[in-house]
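**Student:** sequence isn't available, so here's the structure alone:
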């Protein structure tokens, strides 16, 4: 089955338990339609770059799934209809990365940036 990564943003006025309950709800939608959730992470409340539905902040959640496209389409359809979910981004990936996502890693655990050798010597 294809592999997907999903990021959901829920309204800021939800409690943490309610936001994690949304993740569980959409995980069961995927599993009921023949998919499975490989990993899920709750990233917490974060400030957004711009307002969405008059909200400056939102609860962010991340899912790694192994599901058929019909299950993903059903989950996205239900997320669009849900009042508490503001945005959902779904990306099809070739393979899931091991360990926590970059958002959950500490700054000193992240790999160093690559050398920008194409810029030449700037003075």
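**Tutor:** That came through, no problem. Treat the numbers as computed from the prediction; the structure is a model and nothing was measured.

**Student:** can we go C-alpha only for contacts and neighbour counts from here?
**Tutor:** OK.

**Student:** how about the strands in this protein?
**Tutor:** Using DSSP state E, the strands assigned to the chain run over residues 3-11, 36-52, 55-66, 85-93.

**Student:** got a list of contacts for the last one?
**Tutor:** Applying CA atoms under 8 Å, 6 or more residues apart in numbering, the external contacts of strand 85-93 come out as 2-11, 52-53, 76, 79-80.

**Student:** and here's the other structure:
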């Protein structure tokens, strides 16, 4: 099992309920197959350095977790197709 950091930038205009549902799904995927979420920080809405998908701001969320490599591939694929995720960065530490 490896340790990872995941930082997400979500659309800033999402309703709180929709955002919480999306983040809940992501947390659920992180803890699949005996994964362990060690830290989650919601950084809130911040200005972007440059527009992404016509958005000048984004809602930032940061997770630190332990998971199997197979879980990472599935999570990566699902984040790529999620329309409410502007950008994400997942790094093994």
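**Tutor:** Now that the structure is in, tell me what you want to look at. Because the structure is a prediction, the values reported are computed rather than measured.

**Student:** would you mind reporting the TM-score between them?
**Tutor:** Here the TM-score for the pair of chains, by TM-score structural alignment, normalised by the length of the second structure, is 0.90; 93 aligned residues with a CA RMSD of 1.3 Å.

**Student:** which one of the contacts of strand 85-93 of the first structure sits in the busiest neighbourhood?
**Tutor:** Greatest neighbour count in the contacts of strand 85-93 of the first structure, by other CA atoms under 10 Å, goes to residue 10: 26 neighbours.

**Student:** excluding chain neighbours, what is closest to that one?
**Tutor:** Leaving aside its sequence neighbours, residue 10 of the first structure sits nearest to residue 85 (CA to CA, 6 or more residues apart in numbering; 4.4 Å).

**Student:** now that neighbour: how far from residue 2 of the first structure?
**Tutor:** Taking CA to CA, to the nearest Å as the measure, residue 85 of the first structure and residue 2 of the first structure are separated by 24 Å.

**Student:** list of residues touching the lengthiest helix in the second structure?
**Tutor:** Identified as the longest helix of the second structure according to DSSP state H is helix 16-30. Here helix 16-30 of the second structure makes contact (CA under 8 Å, 6+ apart) with 36-37, 65-67, 71, 75.

**Student:** thought residue 38 of the first structure was touching residue 31?
**Tutor:** No. Under the criterion of CA atoms under 8 Å, residue 38 of the first structure lies out of contact with residue 31, with a separation of 10.8 Å.

**Student:** pull the contacting residues for residue 47 of the first structure.
**Tutor:** Contacts for residue 47 of the first structure were tallied using CA under 8 Å, 6+ apart; they are 56-58.

**Student:** out of the residues you listed, who has the most neighbours?
**Tutor:** For those, the largest neighbour count, defined by other CA under 10 Å, is 24 neighbours, found at residue 58.
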